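In: Give the three-dimensional model of this entry:
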Amino acid sequence: MIATADTMAVRLKQSPKPTRTLVCLGFCGGGTATYHSWIPALPADVDLIAICYPGREGRFAEEHAQTWSELAADATRGVASIANGTPYVLFGHSMGGWMAFDVTARLAAMGAPAPAALVVSACNAPDRGVTEQDRFLAQGQDDEELLDWMRTHGLLPEHVLSEPELVEMAVELMRADLRARDSYAYAAGTRVDTPLQVFSGDRDPVIEDGVGSRWAGLTTGAFLHDVLPGGHFYTPDVWRNLPARIASLHPHAPTTF
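Out: Have a look, this model is predicted:
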């Protein structure tokens, strides 16, 4: 199966006259459906696109990416396929935050349109490398431990839980993402010129002290760091309304870049 722009970049919301587009990258085990709940929180003139990684949803017939480099190259193609008109904001949560940073750097290297802003959520700065703190989900954990985490964070809808084959696929997908994550290596000296906003939870055990200042050193652009209530996915209400906190989607707000 050959990936197309439509299968790589899934449009979840389309406005009659969009002024910008929010483009979202997935976290470990996540897919494009994660971002459906954000639609009501988006400004009327903002479109929503989620990048679909290989091996899931409309790309289920493709092989999972085996390495970070392979996955990042694929995600970069997906973002580049829609970066040809309306200004866009690139968002990533957890592993997706590292992916968003890497994709932004790759787009700059290839001369493709850069995002108007980069937003990373619930992830440590990538220049410290993948540490045991980041491996809060590990390849060595058994299936039931991974499933329990996915259930807790709403990654397994009822229709999946009721089908053993779908549950098996969900675990396989999670393990593929963990393998890719663990092969990530920050390229020394990499920085971006894009305005950068960082979100972190005040009770997230994954996030290290000083995460804001460390991320600030990775951009030459404007920088914001917002600490939000809750753990790795904040609180349900905060997660559902996170687009309302993305400064670059509200250019006339007092907290904008």
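
In: Only C-alpha atoms from now on, for both contacts and neighbour counts.
Out: OK.

In: How about T220, nearest residue that isn't a chain neighbour?
Out: With sequence-adjacent residues excluded and distances taken as Cα to Cα, 6 or more residues apart in numbering, T220 is closest to D193, at 4.9 Å.

In: repeat for A170
Out: G29 is the one closest to A170 (Cα to Cα, 6+ apart), at 7.2 Å.

In: these two touch, right, A244 and A41?
Out: Yes: at 6.1 Å, A244 and A41 qualify as touching, with contact defined as Cα atoms under 8 Å.

In: Name the residue in the two with the higher neighbour count.
Out: Neighbours per residue (other Cα atoms under 10 Å) separate A244 from A41, with A244 holding more: 16 against 13.

In: can I assume that one sits in a strand?
Out: No: judged by DSSP: H, G, I helix; E, B strand; the rest coil, A244 forms no part of a strand; its state is helix.

In: quick one, what contacts it?
Out: Neighbour list for A244: A41, L42, H250 [criterion: Cα atoms under 8 Å, 6 or more residues apart in numbering].

In: structure for this one too, so we can compare:
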Amino acid sequence: MTRAAVESAWISCAGRRPAATVRLFCFPYAGGGATAFQPWSTRLPANVEVWPVCLPGREQRLFDPAYTSLDDLVRELRGELAGPIAGSGVPVAFFGHSMGALLAFELARALRDNGDTQPSTLVLSGRAAPHHVTGRRLSALPDDEFVAAVQRFGATPAAALDDPELRELCLPMLRADFTMAETYTYRPGPALDLPLTTWSGRQDRGATPDLVEKWAGYTTGPVRHHTFPGGHFFLHADGSVFDALSEDLDRGR
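Out: Modelled structure (predicted):
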């Protein structure tokens, strides 16, 4: 059994695939968790084994303190995942959406910089290239305004934030995630050398296709871009993302 086949607090398998030729590590968006990627196992070919990344502060890790620094989280992720990635026995790919795209990218850089095994390919979705700074600070808003802003993104079920008890549980994690994404600062460094694919939603006003495509400058490897119908959370609404993802993963093998 390879180390990557062992689940931990940080990674879980969405469905064992004995014939897997690639393991896909999925990094969640702000407020998201591993369960968002569990159904992907049944939507992707049998050669893809899906491993959602379980961040502190949500789901089964609800009472673990959520991170507010992306640098600190990447440092911890590298320590937890470098071994499983190196011992996987098959290529490993990273997928990240929104905040998860930053995590996937910075973890790939941290693995490279420390001489660890790197992912075979990156698929970065719903996030402008890291040098783009919006200047907005939703995380600093009062609770009611912050909740309203988060709900406008459309991913968090309204019931989870309308119910006072659920809201009390969700808010610290949500605010921590938004703080982490909004205070992130890109530090220039050597480009990665691997295939990189970007995804964007045609109606996403925060991560417009032209801003997402600028990730192409962060690798010396081959790049491609997909634009899908929909807004920021197009990946939950358009089934064609799975065909595109299958093609993207094939490029990295």
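
In: Superposed, what's their TM-score?
Out: TM-score of the superposed chains, computed with TM-score structural alignment, normalised by the length of the second structure, equals 0.85; 244 aligned residues with a Cα RMSD of 2.6 Å.

In: that older thread, and the residue nearest to A170 of the first structure, what pairs with it in the second structure?
Out: Alignment note: G29 of the first structure maps to G31 in the second structure; criterion TM-score structural alignment.

In: So which residues of the stretch 51-200 of the second structure form strands?
Out: 92-97, 121-125, 196-201 (DSSP state E, counting those that start in this stretch).

In: Nearest approach to E213 of the second structure belongs to which of those?
Out: strand 196-201 (6.4 Å; Cα to Cα).

In: What helices and strands are in contact with the closest one?
Out: Counting by 3 or more Cα pairs under 8 Å, 6 or more residues apart in numbering; DSSP states H and E, the packing neighbours recorded for strand 196-201 of the second structure are strand 121-125, helix 209-212, strand 223-228.

In: most packed of those?
Out: strand 121-125 (a mean of 27; mean count of other Cα atoms under 10 Å).

In: who touches that strand?
Out: The contact list for strand 121-125 of the second structure (Cα under 8 Å, 6+ apart) reads 92-98, 101, 104-105, 194-200, 212, 248-249, 251-252.

In: By how much does that strand deviate from the first structure on average?
Out: Aligned to the first structure and superposed, strand 121-125 of the second structure gives a mean residue distance of 0.4 Å (mean Cα distance after the TM-score superposition for the first structure).

In: okay, that strand sits on what stretch of the first structure?
Out: With TM-score structural alignment as the criterion, strand 121-125 of the second structure aligns to 117-121.

In: circling back to that earlier point, dump the residue contacts of the residue nearest to A170 of the first structure.
Out: Counting by Cα under 8 Å, 6+ apart, G29 of the first structure has contacts M150, L155, A170, V171, L173, M174, R175, D177.

In: again, only this time at 10 Å
Out: 56, 95, 146, 150, 155-156, 170-178 (Cα atoms under 10 Å, 6 or more residues apart in numbering).

In: now swap in L42 of the first structure and tell me
Out: The neighbours of L42 of the first structure, taking Cα under 10 Å, 6+ apart as the test, are K13, L22, L48, N241, L242, P243, A244, I246, L249, H250.

In: what residue of the second structure matches up with the first one?
Out: Structural alignment places K13 of the first structure opposite G15 in the second structure (criterion: TM-score structural alignment).

In: I'm done for today, thanks for sticking with me.
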